[in-house]
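Colleague: Sequence isn't available, so here's the structure alone:
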């Protein structure tokens, strides 16, 4: 518990420092004003700043359009107003002599024609659509005290949060989260949504992000990523909020979390800490670092490390992280984060694997016990500098390091045509270390005000993995044709050393030239090089310690090669209020060069390629809430070094890989159609997405089979090119809310079809896979005191293999019920029920999961809360999955955290200079009373 004590001391010290800052605050004068548009309508939710020399105060206009500043000590100041859909406003003022309060006459903001589509509910601007951004105002959401960002997201139309905390918007997964436009803990989604309090938020934006170049130049290429941007309420931008949570329960379950966020005008500082054994990681170390996202080619910064825990198994985890942002001036901003995580995970799993061949079947049944212990560090910093109004520079260094220790044991049973062939005990002890570092930078310059622009981007990164493995395999061999035959025992121990290093460098230059009022030509060049230096060495020993001289187990392999691409592109872009389109072409010569050394024998690898990549994009806006997008992209995929290696790799003796140096690069055509037709004024949302891809010269596998007395069935894989690979996916979402969002009904569904060719024993097989999903969710939300959410989701998975003319079907029904009610003003009862009915899976479990809690709010301002919660009351938690390939059907079951009860206490304290304590009712200007959120 020493770590818990240290964490508690750190956060309590921070808390008392904040309290001291509060006590030291000074009083000053008051400034008050009102915002209106040209039609004399109030403007709510606008960002308002009071600037006096180097000091800046921030707030936002209320529902009545009123803004107020207190503790103003300067005699002269400027008021600056910014609001989506209006021209920026700025004006200077001076306090009248002897007055302590100044009431400024109404400002009239000038709207920007055809810029936004807005939704007003009871005088509050709730939704705005601007280009690729959908912006929600959160002040009207019906949220309980102590709600998190995740709770607010669940209230937004078209946004869905699953049980594991993953967020999707308009059918696409959110990949990154930003706070006031800057990455928060490297963009880690769950870290933000599951830790930030909702009461400090002003707006949530769902953005189609095309990368740094598009944000700077407005020229969009490639596919967008869905990101969230959370805007802090300007009234809460000077103060702090702190949350401490501790709980203990049955089976020695515990949780201790703490968060502290300090905001001082242009500075933000956050501390997050977490210790628990209830499978609740604080950070996702798989999140890719930020930096300058490149518009074409490879590259990017180094990865972040491993997410060692996850939701499977039982995990003891401890994490701490720091996030810092400082706006030193209007020209220089620095922000970044450091995260550390320690996970100790134990996962028990069983799997039933069936291999179907033209003349026989093989069953491989496995029971495994895996213990994984990991430490991960991640650091990222960002420097943004605007030397002038036309220039922008961004530099992003990144560092990460992970270390993973693995101790596992598995028991495998192999059967041929139902008869036992052999059994295998497999023990592995390994340790892997992976350091990564890199830096990326960009420079953008507007050459004139008509759109002429030049953009530079570069990145350099290196990564490596050093893995030492000690594996012992003991096999009992039988005769499937003679069940009475005595079995033989075979033993081997292998010591493997893997040392993989890679280096990446790249640069991009893009030049934009306006040729008409709405048209631009872009010329671009992209260079990228990846180098690899991979070594694998293995020795083998008998049970008595003597050397096992068998080339299947003893080898020394070296791969040393590089892959270089040059891409030259040109395209024409047209953009007006209704129509946007781009059309162009890029050419990409490639070079793969290096050699492979097999036990001292070097084999040269050298191949040139040339790809032609079309560029096509079209968008038509019927209105701001109704639009159609069509995008075509092409991408060439070079074969991997494993696929073209001119030799047989038997480092895994049961899965032998033989390369094909004559493989051609595959080329993938991608077509994407997106249609959105929503009416937020009437509470309707509808969008659909259609994706299709066709791959020429698809690199497919040819699976061969042979038997070995000591190993069982050995699969040998080789590769060749084949046409006919394609897939299609359709997704839709329809939502309707009634009576000012008291009732909401949402339907969502998808249909996927995949046609994947492959070969088995030299015979062509086409795996034709259909996946159907249909879901429905109803929400009853009359107030923040009552919420009921029943729903159901159905899925159907059908795979037909032409080679064996066999269909495999799996389906599931998953009804859910989530709700909460205030029994009294300070006592809340909540429950989360889900039942899954599986059909077609080898495992018969149909888990019924019941989670529930009772919470009592206490202390002044409801700052404290005592909660008794029960998790998985029926103790049926498990994870069941199925994967299907051309010759294999695999059903897997993994243990998850089961039933426990926990008593938890939460304490929250907030104080903001621009507004009253959010735990109490506060009064607006002229005594107008605002309800507690």
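Modeller: Arrived safely. The model shown is predicted, which means the values in this text are computed figures rather than measured ones.
Colleague: CA only for contacts and neighbour counts going forward, please
Modeller: OK.
Colleague: Okay, strands next: where are they in the stretch 401-550 of the chain?
Modeller: Per DSSP state E, counting those that start in this stretch, the stretch 401-550 of the chain has strands spanning 419-446, 453-477, 488-514, 519-541. These are given in chain order.
Colleague: just so I have it, where are all the strands in the stretch 601-750 of the chain?
Modeller: So, for the stretch 601-750 of the chain - with DSSP E, counting those that start in this stretch - the strands run 601-623, 626-637, 648-649, 655-658, 666-677, 684-696, 698-708, 712-722, 725-738, 743-760.
Colleague: For the second one, what is the distance to the chain centroid?
Modeller: This means strand 626-637. 22 Å (Cα atoms, centre = their mean, to the nearest Å).
Colleague: Out of the strands of the stretch 601-750 of the chain, the one nearest residue 839 is which?
Modeller: Put simply, out of the strands of the stretch 601-750 of the chain the one that sits nearest residue 839 is strand 743-760, at 19.0 Å, with distance taken as Cα to Cα.
Colleague: still on that earlier bit, would CSV of the strands of the stretch 601-750 of the chain with distance to residue 37 be doable?
Modeller: Listed next are the strands of the stretch 601-750 of the chain as CSV, based on distance: least, Cα to Cα, whole Å:
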stretch, distance to residue 37
strand 601-623, 22
strand 626-637, 26
strand 648-649, 72
strand 655-658, 70
strand 666-677, 28
strand 684-696, 27
strand 698-708, 58
strand 712-722, 63
strand 725-738, 29
strand 743-760, 32
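Colleague: how about a markdown table for those, with mean neighbour count added?
Modeller: Listed next are the strands of the stretch 601-750 of the chain as a markdown table, based on neighbours: other Cα atoms under 10 Å:
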| stretch | mean neighbour count |
| --- | --- |
| strand 601-623 | 16 |
| strand 626-637 | 18 |
| strand 648-649 | 18 |
| strand 655-658 | 19 |
| strand 666-677 | 18 |
| strand 684-696 | 19 |
| strand 698-708 | 18 |
| strand 712-722 | 20 |
| strand 725-738 | 19 |
| strand 743-760 | 20 |
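Colleague: which one of those strands lies closest to residue 783?
Modeller: For residue 783, the closest of the strands of the stretch 601-750 of the chain is strand 743-760, at 10.9 Å, according to Cα to Cα.
Colleague: right, and the helix or strand after that closest one?
Modeller: On the C-terminal side of strand 743-760, the closest following helix or strand by DSSP states H and E is strand 763-783.
Colleague: and here's the other structure:
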């Protein structure tokens, strides 16, 4: 009987092993395909032509690349035993299409030479599909229509579909490993050059192309160029608006709410944002609130979260606006006429109370029990307004900027302490009251002019100058009151009372003029190297007044 039992177990294990082996799935095979693209008229190889591979069943894009200088293309990591469609497109040529399948037993296909017809010798109609990527001069362009996303997707969702583009958690964007230093929308800054505001609010179906190019910013040295990305919107999509409203209410009367409305056109951008909460979430600037209240709402910064390290109940409310107007619809680095302004108002109320009991042993038979009650209330209002105007045309730059800040508030700090012995007899009290009222005002005004030769060569000796004027002013007022009273019930000679008032008033102004002549060596000595020593002339004039009253 026992032997039959062992036989049954052995047969069962064999069946399970066979079943497990039969259910193994072979690892997914990957294949390669290569070929050469040639011109049908001149028999020239086609370099920088876009070669795309789609799934034939649903036209989903699999991979793409551009041909090298010999017209060659080579794809790896392609699915086998699946019908694929290859398309070649180039400026001035009709799209060329070819279907193929990579057999699983070979894992490689050589398509040989593919002839691409010029558009002027087309013999029949063809269906033109949009290539996912193309080169337009020195600009790398990704066509939005080639990437399938949901109907409610944003630009961020579409960028994640492009293999060459990587979106990092800290908001950085890289293309082929190179960092994007600036992101534009239709060639202009979009609500302060904030990447998240652009890619998490603009709908993917409004996008026509993603353009990547190098920007030299007026420098003649190619090493000084930076990589820039431009989101080119479809015609008619460059006028619009977007916004968001959110709110929540919880236990103990805790609440949180925020709202924003953003409008844009080819020349104007306006953002209005507001928020309020009593969950210790700080509201520090317009840009912070815009960045962290996007339509998609992903990647909220740690700084824009409730700070549970703060004590007490902190109620924050803020309102801000961001305005930009381009008098020139398509500004460039050397031709712009732009006005920008920001407004931010914040109100913060703090209510904090604490109570503690401390027991101090004086001897084995004597102890002092202290009860402390502390209350603190404060209110702070911060107001900020700044504006900037810049006019640039062919080597001349004129700019004006100003900002005004006001910080006012009041606070009250009270402390009540009493001490008792083991017999619960009151021995002393120590009470204090501190109040503070303050009003701080600061303003800054700047005007600047910069000239540099618009058409400059290696023989140009005078390369321009910078002239700046600035005015800074401040006025700070504060009134403080400190009241402290100690009363002893064991000895009246220890009683003490402290009453002090402080009234301070500080104000001042500062005028400053700066004149800078850069590269003075070239101006005076031309191309003389002088061991590569360079120098410039700077003239600085400062007039300053300060008044302090205590």
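Modeller: Great, that's in hand. Keep in mind that this is a model prediction, so the values were computed, not measured.
Colleague: TM-score for these two?
Modeller: Laid over one another, the chains give 0.55 as their TM-score (TM-score structural alignment, normalised by the length of structure 2), with 372 aligned residues with a Cα RMSD of 5.0 Å.
Colleague: okay if I get the strands of the stretch 401-550 of structure 1 as TSV plus mean neighbour count and distance to residue 728 of structure 1?
Modeller: Converted to TSV, the strands of the stretch 401-550 of structure 1 look like this (neighbours: other Cα atoms under 10 Å; distance: least, Cα to Cα, whole Å):
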stretch	mean neighbour count	distance to residue 728 of structure 1
strand 419-446	21	35
strand 453-477	20	34
strand 488-514	19	32
strand 519-541	19	30
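Colleague: now for the strands of the stretch 601-750 of structure 1, which one comes closest to residue 461 of structure 1?
Modeller: Closest among the strands of the stretch 601-750 of structure 1, once you apply Cα to Cα, is strand 626-637, at 21.5 Å.
Colleague: Just tell me the aligned range of the closest one in structure 2.
Modeller: Using TM-score structural alignment, none of the residues of structure 2 align to strand 626-637 of structure 1.
Colleague: so what does that strand touch, helix or strand wise?
Modeller: Identification of packing neighbours for strand 626-637 of structure 1 by 3 or more Cα pairs under 8 Å, 6 or more residues apart in numbering; DSSP states H and E yields strand 601-623, strand 666-677.
Colleague: Turn these into a markdown table, including distance to residue 247 of structure 1.
Modeller: As requested, those are arranged in a markdown table below (distance: least, Cα to Cα, whole Å):
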| stretch | distance to residue 247 of structure 1 |
| --- | --- |
| strand 601-623 | 51 |
| strand 666-677 | 45 |
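Colleague: what helix or strand does the residue nearest the centre of structure 1 sit in?
Modeller: Here the mean C-alpha position of structure 1 is nearest to the C-alpha of residue 175 (Cα atoms, centre = their mean), at a distance of 3.5 Å. Assignment of secondary structure by DSSP H and E places residue 175 of structure 1 within strand 172-179.
Colleague: The very next helix or strand once past that strand vs structure 2, average offset?
Modeller: Following strand 172-179 of structure 1 in sequence order, the next helix or strand is strand 182-183 (DSSP H and E). After superposition onto structure 2, the mean distance of strand 182-183 of structure 1 to its aligned counterpart is 2.4 Å, using mean Cα distance after the TM-score superposition for structure 1.
Colleague: Surely residue 247 of structure 1 touches residue 901?
Modeller: No - with contact taken as Cα atoms under 8 Å, residue 247 of structure 1 and residue 901 are classed as non-touching, separated by 10.0 Å.
Colleague: how distant is stretch 154-163 of structure 1 from the center of its chain?
Modeller: Going by Cα atoms, centre = their mean, where stretch 154-163 of structure 1 is centred and where its chain is centred differ by 15 Å.
Colleague: Number of residues surrounding the closest residue to residue 835 of structure 1 other than its chain neighbours?
Modeller: Across the structure, with Cα to Cα, 6 or more residues apart in numbering as the measure, the residue nearest residue 835 of structure 1 apart from its sequence neighbours is residue 848 (4.3 Å). Using other Cα atoms under 10 Å, residue 848 of structure 1 has 20 other residues around it.
Colleague: What of the one 10 residues further on?
Modeller: Other residues within reach of residue 858 of structure 1, judged by other Cα under 10 Å, total 15.
Colleague: again, but for residue 13 of structure 1
Modeller: Residue 13 of structure 1 - counted by other Cα under 10 Å - has 12 other residues nearby.
Colleague: Give me the secondary structure label for it.
Modeller: Of the three states, residue 13 of structure 1 takes helix under DSSP: H, G, I helix; E, B strand; the rest coil.
Colleague: With the one 3 residues further on instead?
Modeller: For residue 16 of structure 1, the secondary structure call by three-state DSSP comes out as helix.
Colleague: Please report the number of neighbouring residues for it.
Modeller: Every residue meeting other Cα under 10 Å relative to residue 16 of structure 1 is counted, giving 11.
Colleague: Could I get the buried residue list for stretch 585-601 of structure 1?
Modeller: Residues of stretch 585-601 of structure 1 classed as buried: 586, 587, 588, 590, 591, 592, 593, 594, 595, 596, 598 (neighbour count, 16 or more other Cα atoms under 10 Å).
Colleague: Leaving out sequence neighbours, find the closest residue to the counterpart of the third one in structure 2.
Modeller: What it means is residue 588 of structure 1. Alignment note: residue 588 of structure 1 maps to residue 538 in structure 2; criterion TM-score structural alignment. By the measure of Cα to Cα, 6+ apart, the closest residue to residue 538 of structure 2 outside its immediate chain neighbours is residue 516, 4.5 Å from it.
Colleague: Does the one you found touch residue 464 like I think?
Modeller: No - taking contacts as Cα under 8 Å, residue 516 of structure 2 lies outside contact range of residue 464: 9.0 Å.
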